[in-house]
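Chemist: based on what follows, work out the 3D shape:
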Amino acid sequence: MKFLAALTFVTAALAYGVDPADTELCTLPAYVCKPDFSGWLVCNLDSHFLDGGNCPEGTACEYINDLPYCV
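Modeler: This next block holds a predicted model:
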């Protein structure tokens, strides 16, 4: 349930253009799309979002079942 609450908050923050990598602590496990949807961020053990990777060319990060995927 904590994961869902954190994911909801981060998703709302992204909708308003806030980069979670710069402003918020996260709770494991947490994965979110980058603000420009070019890849994803992952929560580390220190509760900070880190760059998780970039989507392949011609794809973008989208949420499927509340998780980020490159499609």
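
Chemist: switch to C-alpha atoms for all contacts and neighbour counts from now on
Modeler: Noted.

Chemist: look up how far A12 lies from the residue nearest to F49 when sequence neighbours are not counted.
Modeler: Distance criterion Cα to Cα, 6 or more residues apart in numbering; nearest residue to F49, sequence neighbours excluded, is C43 at 4.4 Å. C43 is 17 Å from A12, where distance means Cα to Cα, to the nearest Å.

Chemist: please give me the structure for this one as well, since I'd like to look at both together:
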Amino acid sequence: MNLSDRYPTKLEGVPLAKFLSMSSIWREAEEEINRAIAINLLRRKVAIDIITPSTGLSIEEVQQPQQQLNESR
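Modeler: Next comes the predicted model:
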């Protein structure tokens, strides 16, 4: 008996296209969450060099909402 027999994956029988679609949706949701976290940190005056490794966003991805926040003030 191998490990997959004892612990079947939840993706058994899921077509590859559907799995890839689910993965894409998950990545998009994760990116949106990270952008929201970055905006909240920017509002609290957290430095970009702390936000980027904390969220996985690039410097440019963090600077864009920072500029929007500065313009709205």
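
Chemist: after superposition, what's the TM-score here?
Modeler: The TM-score (TM-score structural alignment, normalised by the length of structure 1) is 0.39; 38 aligned residues with a Cα RMSD of 2.9 Å.

Chemist: any idea where the strands of structure 1 begin and end?
Modeler: Residue ranges of the strands in structure 1, as given by DSSP state E, are 31-33, 39-43, 49-54, 61-64, 67-70.

Chemist: name the stretch among these that sits most buried.
Modeler: strand 31-33 (a mean of 27; mean count of other Cα atoms under 10 Å).

Chemist: hmm, who's touching it?
Modeler: 7, 10-11, 39-43, 61-63, 67-68 (Cα atoms under 8 Å, 6 or more residues apart in numbering).

Chemist: longest helix anywhere in structure 1?
Modeler: Ranked by residue count and defined by DSSP state H, the top helix of structure 1 is helix 2-15.

Chemist: buried ones in that helix?
Modeler: 6-7, 10-11, 13-14 (16 or more other Cα atoms under 10 Å).

Chemist: with stretch 50-68 of structure 2 instead?
Modeler: 51-52, 55, 57, 62-63, 65-66.

Chemist: quick revisit: next, format the strands of structure 1 as CSV and append distance to K2 of structure 1.
Modeler: Listed next are these as CSV, based on distance: least, Cα to Cα, whole Å:
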stretch, distance to K2 of structure 1
strand 31-33, 13
strand 39-43, 14
strand 49-54, 16
strand 61-64, 18
strand 67-70, 15
